[in-house]
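quick one: sequence and predicted model below, then my questions.
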Amino acid sequence: MIRVLIVDDEWMVRATLRTIMESAPDLTVVGEAADGDAAVRMARALRPDVVLMDIRMPRSDGLTATDRLVRSADPPHVVVLTTFDLDEYVHTALRHGAVGFLLKDATAAEMTAAVRAAASGEAMLSPKITRRLLRRFAGPDDRTDAERRGAEAVQRLRVLTGKEREVLTALGGGLANSEIAASLGMSEATAKTHVSRILAKLALTNRVQAAILAHHAGLLD
């Protein structure tokens, strides 16, 4: 059972998220918090697997709370949930250690999938956020720099097998392991193994970095 802590300053949002989470047989809500300070205290006491974290809250915002949580011993996985799809929030949330970023208009299925992905150590972004992130942060506009980055990325990807390149391309599209498995006709365990090997071979720490490298190499064009 995946243990979830919900953090949002609006009680109606918390109630809706609780209903969505508890409709899934493998998810359980262990607590709710209305601000970042309370989220940190409750996470330390309740030991959730995943924290659904709002960004804009009183006293302590979700970005600050995320940074505090990921620095703690045995930290939970944080999925940032917001109505604001602004690039700076995405970038800051990922830099602070969030493993997922979803808009509040995401479907119930997308939300539960994000929690499951986070619990298994995957980074999950909505496809809309993934596209914006790659456009904004994948590289400079200068053509010379872009060409240099592209050539370097292609060179780095030479260590990958053909199947690993296929997995990287799917990963770059924002797919979770289960979706990668379904699209490439393999088991989820095999997809997860491929992702781990790709990150290790390319000396990357997370899936978002892998997506950006795939973008530089032209795999997502």
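The structure has been received and is ready for your questions.

drop to CA atoms for contacts and neighbour counts, all remaining ones
Fine.

from Val50, how far off is Lys128?
Noted for Lys128: a distance of 22 Å to Val50, by CA to CA, to the nearest Å.

same check on Glu188?
Look at Glu188 and Val50: by CA to CA, they are 21 Å apart.

now do Asp87
Applying CA to CA, the value for Asp87 to Val50 is 23 Å.

of those two, who's got more company?
Between Asp87 and Val50, counted using other CA atoms under 10 Å, Val50 has the larger neighbour count: 27 against 15.

who does whichever helix or strand Val40 is part of touch, helix- and strand-wise?
Using DSSP states H and E, Val40 sits within helix 36-46. When contacts are defined as 3 or more CA pairs under 8 Å, 6 or more residues apart in numbering; DSSP states H and E, helix 36-46 sits against strand 2-7, strand 27-33, helix 62-70.

quick check: buried residues in the next helix or strand after the shortest one?
Past strand 2-7, heading to the C-terminal end, the next element that is a helix or strand (DSSP H and E) is helix 11-22. Applying a neighbour-count criterion of 16 or more other CA atoms under 10 Å, the buried positions in helix 11-22 are 14, 17-18, 20-21.

next one: stretch 137-148
For stretch 137-148, the neighbour count (16+ other CA under 10 Å) marks 138-139 as buried.

another one to put next to it:
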Amino acid sequence: MIKVLIADDQELIRQSLQIVLNSRKDMTVTDVAADGQEVMRCIRKNKPDVILMDVRMPKMDGVQCTKLIKESCPQIKIIILTTFDDDEYVYNALKYGASGYLLKGVSMEELANAITTVYNGWAMINPDITAKVLRLFSQMAKADYSITVKEKNMDELTRAEWKIIAQVEKGASNREIARTLNLSEGTVRNYLSTILNKLNLRDRTQLAIWAVQTNVRNKVEGRPLETEGAL
């Protein structure tokens, strides 16, 4: 019997999934949760085998929740079930250890098959975002090349922008950056666009690679940056 936890902030979805999965002979829903914090409480009470995890939930989103769960209970399998196919969510969910990523709209049979698949140690990716995942893996495979930025371009960065870059180096999502630096997600996106233009970098992946290569986080945390625009 596969024990499943359902995490979604919409009550109708929680109830519908619970009814369908409990009707199966090989699965039982141990708990339902409306946010990430509730998920953490549930797994301490009843450790599930598989979690169906929504991405956008209050208090703690599904990506951050996935990270915490895989750090403390790596044996628990997590399937991200969402209406969003944003690159950032795909990348971070898989980076933090999710075993599956499905878009809402899959049939109940497909969902049940995905649960069984990840329970048995395999991964399950929705066909609609497989190309996106392969592109991300390709970028990661090429991450051993060196990315250089001109010194004069770095001199144009403000202290606020350096702090954003340090968060990108950590692998933080826009939402996590916004929460950490007390900004809106829109402001974070604007900062990132400006940073990429100043450094003449193509995308967030190049920025993250460059930040790691130059050890930006230690520079930001280790000494004050005497530039304007401090947060």
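Done, it's in. What you see is a predicted model; the values in this text were computed from it and never measured.

which of the helices and strands packed on helix 36-46 of the first structure has the highest mean neighbour count?
Among those, ranked by average contacts under mean count of other CA atoms under 10 Å, first place goes to strand 2-7 (a mean of 24).

just want the angle from it to strand 27-33.
30 degrees (axes from the mean of the first three to the mean of the last three CA atoms, to 10 degrees).

got the contact list for strand 2-7 of the first structure?
Strand 2-7 of the first structure is touched from outside by 14, 17-18, 26-36, 39, 43, 48-54, 116, 119, with contacts defined as CA atoms under 8 Å, 6 or more residues apart in numbering.

re earlier: nearest to Leu133 of the first structure, of the buried residues of helix 11-22 of the first structure?
Proximity of these to Leu133 of the first structure (CA to CA) peaks at Leu17, which lies at 25.1 Å.

format the helices and strands packed on helix 36-46 of the first structure as TSV; extra columns: distance to Ala200 of the first structure.
Below are those laid out as TSV (distance: least, CA to CA, whole Å):
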stretch	distance to Ala200 of the first structure
strand 2-7	27
strand 27-33	30
helix 62-70	22
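
out of the ones you listed, which is closest to Glu147 of the first structure?
Nearest to Glu147 of the first structure, of those and by CA to CA, is helix 62-70 at 33.7 Å.

packing partners for the helix or strand following the closest one?
Per DSSP H and E, the first helix or strand lying C-terminal to helix 62-70 of the first structure is strand 77-82. Packing contacts for strand 77-82 of the first structure, counted by 3+ CA pairs under 8 Å, 6+ apart, involve strand 50-53, helix 62-70, strand 100-103, helix 108-119.

which bit of the second structure covers strand 77-82 of the first structure?
Residues 77-82 of the second structure are where strand 77-82 of the first structure lands when matched by TM-score structural alignment.

hmm, who's touching the matching stretch?
Stretch 77-82 of the second structure has contacts (CA under 8 Å, 6+ apart) with 49-55, 62, 66, 93, 97-104, 115, 118-119.

average distance between that stretch and the first structure?
Superposing on the first structure places stretch 77-82 of the second structure at an average distance of 0.5 Å from its equivalents, by mean CA distance after the TM-score superposition for the first structure.

looking at it, Gly139 of the first structure is touching Glu147, isn't it?
No - if you go by CA atoms under 8 Å, Gly139 of the first structure and Glu147 don't touch, sitting 10.1 Å apart.

which residue is most remote from the mean position of the first structure?
Most distant residue from the mean C-alpha position of the first structure: Thr144, 30.7 Å away (CA atoms, centre = their mean).

wait, a helix at that one?
Yes - assessed with DSSP: H, G, I helix; E, B strand; the rest coil, Thr144 of the first structure lies in a helix.

so which strand or helix has Asp85 of the second structure?
Counting by DSSP H and E, there is no helix or strand that carries Asp85 of the second structure.

isn't it right up against Tyr101?
No - using CA under 8 Å as the test, Asp85 of the second structure is too far from Tyr101 to be in contact (9.0 Å).

and these two? which has more neighbours close in?
Each of Asp85 of the second structure and Tyr101 has its neighbours counted (other CA under 10 Å); Tyr101 has more, 27 against 15.

if I look at that one, how far off is Asn46 of the second structure?
23 Å.

show me what contacts the most centrally placed residue in the first structure?
Nearest to the mean C-alpha position of the first structure, by CA atoms, centre = their mean, lies Gly100 at 2.4 Å. By CA under 8 Å, 6+ apart, the contact set of Gly100 of the first structure is 78-80, 94, 114, 118, 123-125.
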